[in-house]
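Student: Pasting the sequence and the predicted model now:
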Amino acid sequence: MLAALALAQFICSFAGSNMNVMINDISEDLDTTVQGVQVAITAFLLVMAALMIPGGRLTDRYGRKRCFLTGLIVYAIGALLSAAAPGLGVLILGNSILEGIGTALLIPPVYILTTLLYPDVTSRARAFGVVMALGGIGAAAGPLIGGLITTAISWRAAFVFQALVTAVIVLLSRRIDDPLPPDPTRSFDTVGAVLSAVGLVLVVMGILATDDNVWLMIALLVLGVLVLGWFFRSARAKEASGREPLLSLSLFRNRASNLGLVTQNIQWLVLMGTSFTVAAYLQVVRGYDAIQTGVVFTAATSGLLASSLSAERLARRYAQRTLIMSGFVVSIAGIVTLIILARAYSTAWAFVPGLVLIGLGLGVMLTPSVNVVQSSFPEEQQGEISGLSRSVSNLGSSFGTAIAGTILVAGLSKGAYAAAMITLAAIGLIGLTAAALLPRASRTS
């Protein structure tokens, strides 16, 4: 069961990062630009973030296993459509839309089932350690695997690979038993789902519009904030009248969970922002091909794998707060190292120390951040908090790609690489501050 859940997290994280090394190949084959490929990558992450909360709520109504399998099938269809895409529009439909929808359906059940099937904190830390390790490896090793497939066959084969892995997950998931029965009588807040999705889309589109038109950026951001405000006001009104909103506002009354969500958002922002920035810089400025770029990223994969698989042992010895703070410190040190060594040396080895540190830091804190949030709520709220948690994390991935991509597109040859990395380090400091504000608790609380 854990193999199916962990592989599902792997393939969805892989989808978010493997295209970073295909930027040149896709843009040339589909006669588009680097910015066009960036839009496709960001749109995939954004669709996931926008639909993750509704996806989490659907698990209560239709069951976790049914949503999981449905998401896998939709994802596989999107991957095959992407593999056959004749142009950027079809690629966006397959990869950004269908794979994004599939991910939003299948990822909340991964976290709900892991939480319910492993009730004590130590076993849950071990299970989440495996899930987050595979997720982190998918994001960090995506460039290498994607680069190998692209170089040996074609970038289209990378999407066929995703469909094949999805088929394996469907076979493995036959062993999964849903610990909670579905409740078909549960209502679904359609208006709330639309408002939350539209608000998040407008905010990320505002960030993407920064390089094109400042006034458009401001208009989209303001409009996005207003729509999200409307969403929360609607949820408050539904709760006051005794109806069930898409997202219960009581979820935001838990201080530890709120701070944990902030750390999750920034962790994935740093991971995906760094991945996109370094991959684009190596290909566009240094002239590396897909496989060379992927090999460089094995440094991050190695660091992340080593620390993620130690999650159970670390959870026994250290408080969650300590692990999350340590992870941010190491990750920020890795970003600083990337900036300094990339400026001083032209060799690919200059990127290895920084990527190793970022991988180690992220691997240390990904699991405790998830554990802090999921463990803060009882079983009946796992659907809601899992959807919210994954939405926040994927929104961080969207922000990371959008922010880094916007800075890079402004001028890769004019110090944009350093500017993007410095921005990511500054955001990492915000995450460190949020981690420091987490309640001091025992190792197993």
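Tutor: Looks like it arrived, so ask away.
Student: Please count neighbours and contacts with C-alpha atoms only from this point.
Tutor: OK.
Student: can you give me the helices in the stretch 101-250 of the chain?
Tutor: Counting by DSSP state H, counting those that start in this stretch, the stretch 101-250 of the chain has helices at residues 121-152, 155-172, 190-208, 214-240.
Student: Return the distance of the longest one from the chain's centre.
Tutor: I take that to be helix 121-152. Averaging C-alpha positions (CA atoms, centre = their mean, to the nearest Å) puts helix 121-152 12 Å from its chain's average.
Student: same thing with the shortest one?
Tutor: In terms of CA atoms, centre = their mean, the centre of helix 155-172 is found 19 Å from the chain centre.
Student: list the contacts for the one residue sitting closest to the centre of the chain?
Tutor: Per CA atoms, centre = their mean, the C-alpha nearest to the average position across the chain is that of Asn394, at 3.8 Å. Contacts of Asn394 were listed using CA atoms under 8 Å, 6 or more residues apart in numbering, and they are 45-46, 48-49, 265, 268.
Student: try it against this one:
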Amino acid sequence: MTTAARRRGMLISAFSATFIALLDLTIVAVALPAMQTDLHTTITGSQWIVDAFSICLAACMLSGGSLGDRYGRKRWFLIGIAIFLAGSLLCAMASTLTVLIAGRAVQGIAAALLVPGALSIIGQSEPDPARRARLLGYWGVCASAAVLAGPIVGGFLVDGLGWPAIFLVNLPIGAAAILLGTRTISESADPEHASLDPAGQVLAIVTLAVLTYAIIETRTNGWGSPITITSLALAAASGVAFAAVEWRQDKPMLPVRLFADMRFATVTAASVLLGFGANGAFTLLSLYFQQAQGRTALATGLLLVPMTITIMPASALAGRLTAKHGPRLPMLAGYAATGAGLLGLAAAGDGHSFLLTGALFVLTGAGQGLAIAPAVAAVLELVPRQRSGIASATVNTARQAGSALGIAVLGTILAQRLADTDGRTFRALYGTGMRDVMLVAGAAVLAGALLLTLKATRRPRSRRPGDANQDHLRPTH
């Protein structure tokens, strides 16, 4: 095999694995009503179907790349694809909600290996910075295409073949990625620069999972029940233990000392709020279009296209604006547009035209495109190059964690509205619940914009000399 052929095979393998991993973030949204019907579950079950993936992806993302760096990037990338395919097959064969949730968790863990693994393999394959930047740009296009294709492909598959097909479609793509990757990817590792943090990893999963459980299950348990109070207390204790473990690590999974810089802390907190509002609302909109308005899965996927397709050109614009003006301007514009779009959907009500809905979806999608990439650029300005990977991963993880919490909180708001029995029709109750969801989602994103507006610019407090290994920050000029 020629060098050029090996290079093409490596890229196709990395892009294909990325595509199926990120496709499953959005493709499942249009299938949720069919899953609810077949598995005899409710909105609570739908929340767990989405959050099982999101929690594992968010909690494992920071350490997913470390396994490859330490024990072999090719090895763990291919292992990640195999695990993802096993999870997909488990999901497709699921006859109960419990099995489906377990399969989604397996998929999320595997995706946490695939996404950083693909980026690392691409980065290692090209020593020239300019050519490497172009390859990473192509990777970004592939990632955006996966998000865009999810609702449309999902709609076709659910209406034509049933919801298990959205998981079976991963199998041939993933198998081809393994075959190509085995032949074309060169093995590499840097064990001296990578460390594992098993205690931190376990505590991260426990914290996020227990907190999500406490929120989602309030529909059954109630906010004042011993189960809810105990769960919240356990999540808080686990979170404190996680911070303490990470504080003592020389090479932590989460660089907690970077949060001493208010600029880093603010961008990360804003990323949580963006994921909370935008991604949480996206999932529930799919349920609303099908369950309240009676649309098919394909029609729902097409309705969501204006939101997803606008992200790509907005991301390109964000790159140009960041290069010219810095990351703060496009971030503020993006958060403001996303929040305004979500609030507009709340104000529009149930009887509005699709023209208005489409315009608000375009505004929301454009806002997300403007906000996401500059957030990474913002934190990269604050850390030295050797800390760039962990800093950017922290921001992406924060957004995924926000998504998991958003689906939990916003889904609970909707479920509580639907539980009301005041004589109104189901559609009216659904419409009221979605109005509340959009109000909370929009307010959360605008709170992120406010944080970015008011973020501190002072120097971080001085730290002990020994802290330099963990979180050395560039000084404010």
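Tutor: Arrived safely. The structure displayed is predicted, hence computed values, not measured ones.
Student: quick revisit: how about the residue nearest to the centre of structure 1, what's its match in structure 2?
Tutor: When structure 2 is aligned by TM-score structural alignment, the residue opposite Asn394 of structure 1 is Gln400.
Student: thinking Trp230 of structure 1 is in contact with Ala193, fair?
Tutor: No. Applying CA atoms under 8 Å as the test, Trp230 of structure 1 and Ala193 come out as separate, 11.8 Å apart.
Student: ok, those two, which is more surrounded?
Tutor: Neighbour tally, Trp230 of structure 1 and Ala193, criterion other CA atoms under 10 Å: the higher count belongs to Ala193, 21 against 16.
Student: Which residue in structure 2 aligns with that one?
Tutor: Residue correspondence, TM-score structural alignment: Ala193 of structure 1 in this structure matches Gln201 in structure 2.
Student: shouldn't that match be in contact with Ala59?
Tutor: Yes. Using CA under 8 Å, Gln201 of structure 2 is in contact with Ala59, at 7.1 Å.
Student: ok, now how distant is the residue lying closest to Ala199 of structure 2 once chain neighbours are set aside from Leu208 of structure 2?
Tutor: If you skip the residues right next to it in sequence, Ala199 of structure 2 has Val245 as its closest partner in space, 7.4 Å away by CA to CA, 6 or more residues apart in numbering. Taken as CA to CA, to the nearest Å, the spacing of Val245 of structure 2 relative to Leu208 of structure 2 amounts to 16 Å.
Student: The two: which has the busier surroundings?
Tutor: When neighbours are counted by other CA under 10 Å, Val245 of structure 2 and Leu208 differ, and Leu208 comes out ahead with 21 against 18.
Student: How about Phe53 of structure 2, nearest residue that isn't a chain neighbour?
Tutor: Counting by CA to CA, 6+ apart, the residue nearest Phe53 of structure 2 is Gly108, at 4.3 Å.
Student: Burial check on whichever residue in structure 1 pairs up with the one you found, number of neighbours?
Tutor: For Gly108 of structure 2, the aligned position in structure 1 is occupied by Gly100, per TM-score structural alignment. Other residues within reach of Gly100 of structure 1, judged by other CA under 10 Å, total 30.
Student: ok, Gly100 of structure 1 touching Met52?
Tutor: No. Gly100 of structure 1 sits out of contact with Met52 when judged by CA under 8 Å, with a separation of 9.4 Å.
Student: how about Leu249 of structure 1, what's its partner in structure 2?
Tutor: Leu249 of structure 1 maps onto Val256 in structure 2 when the alignment is built from TM-score structural alignment.
Student: Apologies, that question was intended for Ser302 of structure 1.
Tutor: With TM-score structural alignment defining the correspondence, Ser302 of structure 1 maps onto Ile309 in structure 2.
Student: Ile153 of structure 1 too?
Tutor: Aligned partner of Ile153 of structure 1 by TM-score structural alignment: Leu161.
Student: re earlier: doesn't Ala243 make contact with the match of Leu249 of structure 1?
Tutor: Yes. Look at Val256 of structure 2 against Ala243 with CA under 8 Å: they come within range, at 6.8 Å.
Student: how much distance is there from the one helix or strand Arg70 of structure 2 maps to to the middle of the chain?
Tutor: Here Arg70 of structure 2 is covered by helix 43-71, with elements defined by DSSP states H and E. Helix 43-71 of structure 2 has its average C-alpha position 9 Å from the chain's average C-alpha position, going by CA atoms, centre = their mean.
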